[in-house]
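In: Structure for the following, please:
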Amino acid sequence: MLWIPIDRTLDIPLKRQVYEYIRKLILNGELKAGEKLPATRECASQLGISRNVVIEAFEQLLAEGYIVGQQGSGTFVAEGAFLEQMQDERTTTLEISEECIQEKGVIDFRSGLPALDIFPRKDWGRLAKDVCLEAPDYAFGYDHPEGRLELRKILSQYLRRTRGVNCHADQIVITSGATQAFSLITKLLLSQGDKVIIEDPITNEIQTIFTSTGATLIPIPVDEQGMRTDLLSDGEKPKFIFVTPSHQFPLGSILPIQRRIQLIQYARVNECYIVEDDYDSEFRYDGEPISSLQGLDSERVIYVGTFSKNLSPALRMGYLVLPQALIERCRSLKWFHDLHTPSLNQMLLARFIEEGLLERHIRKMRKVYMKRREVLREALIREFGHSGEISGDSTGLHLIAEFKGIEFTEDLIERLYQNHVKVYPVEHHTIHKGRHVNKVILGYGNLREQEIEEGIRNLRKVLGN
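Out: Modelled structure (predicted):
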């Protein structure tokens, strides 16, 4: 008997579901070479589907060489169709898929997600229609790898005005999100055995991107004022230093001017670059947004920004502001990556910024997030009192909650999940383990106020037992 899970609620045709499932069983070795498959009639009867569906799936598998038919004997798994690493790949894919699915009834304190329900759809839709109708014919063709000039010009003005970034349009490369920006940096600067000085803790994804080249990470601890620049060693000779100076991720500290100057002086002496990730600093609640590090030395700092936090991750739009020496090489690498970021989206974003809609949206969302932050703070104080401590909440879409006597193990995280609340341990983002076991990241950007309160009540039910 060959049991295949059939889901009629999916948009995937039934024959494709049958084909995909048998294909995976063959590739990962669960169906072995020479093993006989059930007859199409028997298989259709067991699954409660049409025999023609099974026949079409088998025909596709036959055409691609996964199975062979023997006259009068039946259908068998072909030789040489087992791919050993598929088991690990399949597990990873399933884990990623589960991470991205929002479970119904689970209150997810995931950080970095803006309020998806307050995306400015009306303005965006109006401009999308205008751009599509008004765009010249050549805009529908291939474009320059560095991005549309009108967007780069408007973006350079916006960054100078709002973030103190010292740049002109030619220094900007538009990317398909910040992830591609970091990938381009690794290809620009890193080779096997190179060193990168990096904050500890820092987002796991960044660590993975940088080490994918074979580079070695040199972790520098973070305190309430950001990276401990007094611990930088002249003997390391790194290719670059990675920092989140305006809102350290995940701990939320802000790098003061004294440490910024130390960092730049270190980079100058060691002839390396500084990579500044400015991912959510527009949303500062205790004063004006912190000025960029790049504004202190535009030839030593590579500035990375994104529209995933202030607008939507679905846009897949980010950018690099580069020192002069790296511009041409980065443009070439961008061309090899994906030719260029979608032109119509760039034209639309340029109009959105030019008409003042981005800054208007940020002002609106700052008020929304400030209220959600206060609801979260009040809920934590109400439920945990002095046993909980809050930090890193002056900027951005998350804060850090620290609980005395609690260690957020995998078992505890699972128990919380079973009680309909999902939180994210700081320890998952550390390089040196054991320093932040009692801290969790609580993102509030994409949670309504009642969800925040319910989530903290659920957290208290589990941690209080």
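
In: contacts, neighbours, all on C-alpha from now
Out: Noted.

In: and Asp351, how many neighbours does it have?
Out: Careful, residue 351 is Arg and not Asp. Residues lying near Arg351 (other Cα atoms under 10 Å) number 21.

In: what's it in contact with, if anything?
Out: Listed by Cα atoms under 8 Å, 6 or more residues apart in numbering, the contact partners of Arg351 are Leu127.

In: Over to Leu326?
Out: Leu326 touches Leu188, counting by Cα under 8 Å, 6+ apart.

In: What separation do you get for it and Leu255?
Out: Distance, Leu326 to Leu255, using Cα to Cα, to the nearest Å: 26 Å.

In: same deal with Val426?
Out: Look at Val426 and Leu255: by Cα to Cα, they are 19 Å apart.

In: what do you get for His428?
Out: His428 is 22 Å from Leu255, by Cα to Cα.

In: if you count what's nearby, which of these two comes out ahead?
Out: Neighbours were counted for His428 and for Leu255 using other Cα under 10 Å; Leu255 has more, 24 against 16.

In: The more buried one is in what secondary structure piece?
Out: Leu255 belongs to no helix or strand when assigned by DSSP states H and E.

In: ok, now which ones touch it?
Out: Residues counted as contacts of Leu255 (Cα under 8 Å, 6+ apart) are 225-227, 245-248.

In: Now list the buried members of the residues you listed.
Out: Listed as buried from the contacts of Leu255 are 225-227, 245-248; burial here means 16 or more other Cα atoms under 10 Å.

In: Kindly indicate which of these lies nearest Cys43.
Out: Of all the buried ones among the contacts of Leu255, Gln248 has the smallest distance to Cys43: 55.9 Å, by Cα to Cα.

In: Against Gly464, how distant is that closest one?
Out: Applying Cα to Cα to Gln248 and Gly464 gives a distance of 30 Å.

In: And for Glu454, nearest residue in space, chain neighbours not counted?
Out: Leaving out its chain neighbours, the residue that sits closest to Glu454 by Cα to Cα, 6 or more residues apart in numbering is Ile107, at 8.0 Å.

In: and stretch 258-276, which residues are buried?
Out: Going by neighbour count (16+ other Cα under 10 Å), the buried part of stretch 258-276 is 259-260, 263-264, 266-267, 270, 272-276.

In: Can you give me the neighbour number for Glu454?
Out: By other Cα under 10 Å, the residues close to Glu454 number 15.

In: Look at it and tell me its secondary structure.
Out: helix (DSSP: H, G, I helix; E, B strand; the rest coil).

In: likewise Tyr319?
Out: Following three-state DSSP, we place Tyr319 in the strand state.

In: Could you verify my assumption that it touches Thr175?
Out: Yes. Using Cα atoms under 8 Å, Tyr319 is in contact with Thr175, at 5.1 Å.

In: Pick out whichever of the two has more residues nearby.
Out: For Tyr319 versus Thr175, the count of surrounding residues by other Cα under 10 Å is larger for Thr175: 28 against 25.

In: Show me where the stretch 351-465 of the chain has its helices.
Out: Chain-ordered helices for the stretch 351-465 of the chain, with DSSP state H, counting those that start in this stretch as the definition, fall at 357-384, 410-418, 449-463.

In: I'd like the structure of this one too, to check against the first:
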Amino acid sequence: MGHFEQRPRGTGVTRRIYLSLREQIESGIYKAGAKLPSSRSLAEELGVSRTTVTAAFDQLISEGYIQVRQGSKATVASTGGPSRVSRPQLEPKAIPKLSDYARRVMALPSHTSAGLAPLKHDFRYGDIASADFPKLLWRRALNAAFLTYRERLAYEHPAGNPRLRQALEGYLWRARGIRCEAVRIIIVSGSQQALDLCARVLVNPGDSVVVENPCYAMARNVMLAIGAKPVELACDNDGMDTTRLPDPARIALAYVTPSHQFPLGGVLSVGRRQTLIEWANLGNAYVIEDDYDGEYRYDVSPIPPLYLSGQDKVVYVGTVSKTLSPTLRLGYMVVPGPLVEPLILCKQIADRHSSGFEQDALATMMETGAYERHVRRMRRRNAERRTAFLTAMREAFGSEIEIVGTSAGLHVVVWFNSLRSDEEELFAEAARKNDVGIYPVSRLFAAKGDPRAGFIFGYASMAVEPINKGVAKLFEVFQSKRFHA
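Out: Predicted structure coming up:
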């Protein structure tokens, strides 16, 4: 029995004996039908109590590794447990049989930068400054949610917390001019889930869907994962080119970001809004309006949501990811009446409901006015960051660049006039080596017409000084020209 490592007595001895015996069975040292030492002799050899060894045997018996007959020594079960010896023979058949959905998802580009080493000057869009999160207010609201008396802890309604839905009814009227009943509001785990639920409810594999070009990558991925065929419509300063809309009779839905086109920043013009709604009414298509950063307007008045023009055809999607934090995973939908029940039922299947305590906390902040005060504070701070970024970039690069989408949101797109599109990844890699994160815009195009290199710059995660230093370091990389293809 020299295979056992002698260890001191104490807590965990039973588990060490169990693991050692299991290892010897799985490796084939003890083959099927082989007898194991008696519990008495094994206890004497290891210097432990017989009860300790018996407990290890009992665990092996419960897992099917060994069997014991009255009056006989324990023997290795004929099945041999999950024997490692036999595994190589099974490898050719071990390829998982994946669904079509899983195969489509695995084929999609993720373009994620999550998990990469942190950078000192990271202009990644979607990140929010940690210092901006209202920690004290949120802690108070969350504590109140925890301490609220509940007769029992139970699953909640998949549509969301009634208080939060009621609070959102008032907030959307004040902030975006949307009049809706709370019964049409569904709380989701971020706007990404809203897009996924809409795709599952409205799109079948093989259906065509209209998307913008360029487009929010995760929106396009949702449609591709469901098996849809994207019809990409080019975007300019007036948003999606609705003159190119296809026959609505063969389209399941359209996805747009009309108040601040992602990523170029254009605003869907009044004429194009009217054309889009008329187009949806002619067919049987719904429109998803992703109002992902509608709280942030700087040089222009708030843009009325598309929802106001076609409530029966538009699914309005909002989120707190840009106002509070993307880590909260809280968003909401305002949906046409016929879609309320199917979306709620699909939400229930997806995750039963979004986190109840966080919904309670957000409802408290909205009811007390704390949320809207926080939004106004964030609008001022991000206006300062935006001004600092634009000033630093223009002073450093001058005529070398063109910046678009500056009137709203938390990002801009910067075109580099002297860099080619095929140099985007090289420039981004060179910048990362110098502790600066920039992100190529070509990743968001199905087909890119502009031959220049372009990058999305988010500025909401840094204070003014790091923004200025990051731009200065980027200009040094640009001047070095080491990244040219």
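
In: and His436 of the first structure, which of the helices of the stretch 351-465 of the first structure is closest to it?
Out: helix 410-418 (14.2 Å).

In: which bit of the second structure covers the closest one?
Out: Per the alignment by TM-score structural alignment, helix 410-418 of the first structure matches residues 425-433 in the second structure.

In: try stretch 208-227 of the first structure
Out: If you align by TM-score structural alignment, stretch 208-227 of the first structure falls on residues 221-240 of the second structure.

In: Equivalent analysis for stretch 358-378 of the first structure, please.
Out: The aligned range for stretch 358-378 of the first structure is 371-391, by TM-score structural alignment.

In: Give me the most central residue, the second structure.
Out: Gln192 (6.3 Å; Cα atoms, centre = their mean).

In: how about that one, what's its match in the first structure?
Out: Mapped onto the first structure by TM-score structural alignment, Gln192 of the second structure lines up with Thr179.

In: did I read that right, that match in a helix?
Out: Yes. Thr179 of the first structure: assigned to a helix according to three-state DSSP.

In: any idea how far it is from Phe307 of the first structure?
Out: Noted for Thr179 of the first structure: a distance of 12 Å to Phe307 of the first structure, by Cα to Cα.

In: Same question for Gly396 of the first structure.
Out: Counting by Cα to Cα - Gly396 of the first structure and Phe307 of the first structure are separated by 13 Å.

In: The two - which one has more neighbours?
Out: Gly396 (31 against 20).

In: Tell me which residue of the second structure lines up with the more buried one.
Out: Matched to the second structure by TM-score structural alignment, Gly396 of the first structure sits across from Gly409.

In: How about the contacts made by the equivalent of Ile327 of the first structure over in the second structure?
Out: Counting by TM-score structural alignment, Ile327 of the first structure corresponds to Val340 in the second structure. Residues counted as contacts of Val340 of the second structure (Cα under 8 Å, 6+ apart) are Arg184.

In: Find the helix or strand that Val340 of the second structure is a member of.
Out: Counting by DSSP H and E, Val340 of the second structure is part of helix 337-351.

In: Now that helix: buried residues?
Out: Buried residues in helix 337-351 of the second structure, counted by 16+ other Cα under 10 Å: 339-340, 343-344, 346-348.

In: Give me the distance between the two termini of stretch 439-447 of the first structure.
Out: Length of stretch 439-447 of the first structure, first residue to last, Cα to Cα: 20 Å.

In: what's the answer for stretch 251-260 of the second structure, then?
Out: 23 Å.

In: In the first structure, which residue range corresponds to it?
Out: Across the first structure, the stretch matching stretch 251-260 of the second structure (TM-score structural alignment) is residues 238-247.

In: biggest strand in the first structure by residues?
Out: strand 216-223 (DSSP state E).

In: Beyond that one, next helix or strand please.
Out: Next helix or strand after strand 216-223 of the first structure toward the C-terminus (DSSP H and E): strand 226-227.

In: Average offset of that following strand relative to the second structure?
Out: Strand 226-227 of the first structure, aligned to the second structure and superposed, deviates on average by 0.4 Å (mean Cα distance after the TM-score superposition for the first structure).

In: Now do that strand: everything it contacts.
Out: Identification of contacts with strand 226-227 of the first structure by Cα under 8 Å, 6+ apart yields 199-200, 220-221, 243, 245, 248, 253-256, 259.

In: Let's see that with 7 Å instead.
Out: For strand 226-227 of the first structure, the surrounding residues in contact (Cα atoms under 7 Å, 6 or more residues apart in numbering) are 199, 220-221, 245, 248, 253-255.

In: and the residues you listed, which two are the farthest apart?
Out: Farthest pair in the contacts of strand 226-227 of the first structure (Cα to Cα) is Ile220 and Ile254. Separation: 15.2 Å.

In: Look up how far Lys24 of the first structure lies from Gly112 of the first structure.
Out: Per Cα to Cα, Gly112 of the first structure is found 34 Å from Lys24 of the first structure.

In: Please disregard the earlier target; I meant Ala314 of the first structure.
Out: Separation of Ala314 of the first structure from Lys24 of the first structure (Cα to Cα): 30 Å.

In: Between the two, which is the more surrounded one?
Out: Remark: of Ala314 of the first structure and Lys24, Lys24 carries more neighbours, 17 against 10, as counted by other Cα under 10 Å.

In: Summarise which helices and strands the helix or strand hosting the more buried one is packed against.
Out: Using DSSP H and E, Lys24 of the first structure falls within helix 14-27. The contact analysis (3 or more Cα pairs under 7 Å, 6 or more residues apart in numbering; DSSP states H and E) places helix 14-27 of the first structure against helix 51-63.

In: How are the strands of the stretch 1-150 of the second structure distributed by residue range?
Out: Using DSSP state E, counting those that start in this stretch, the strands of the stretch 1-150 of the second structure run over residues 66-67, 75-76, 121-122.

In: so where in the first structure does the first one end up aligned?
Out: It refers to strand 66-67 of the second structure. Against the first structure, there is no aligned range for strand 66-67 of the second structure (TM-score structural alignment).

In: now that strand: how far from the chain's centre is it?
Out: Mean-position distance between strand 66-67 of the second structure and its chain equals 47 Å (Cα atoms, centre = their mean, to the nearest Å).

In: Check stretch 194-211 of the second structure too.
Out: 18 Å.

In: now stretch 86-96 of the first structure
Out: Relative to its chain's centre, stretch 86-96 of the first structure lies at 18 Å (Cα atoms, centre = their mean).

In: show me what contacts the counterpart of Thr275 of the second structure in the first structure?
Out: Using TM-score structural alignment, the partner of Thr275 of the second structure in the first structure is Gln262. Shown in contact with Gln262 of the first structure (Cα under 7 Å, 6+ apart): Thr229.
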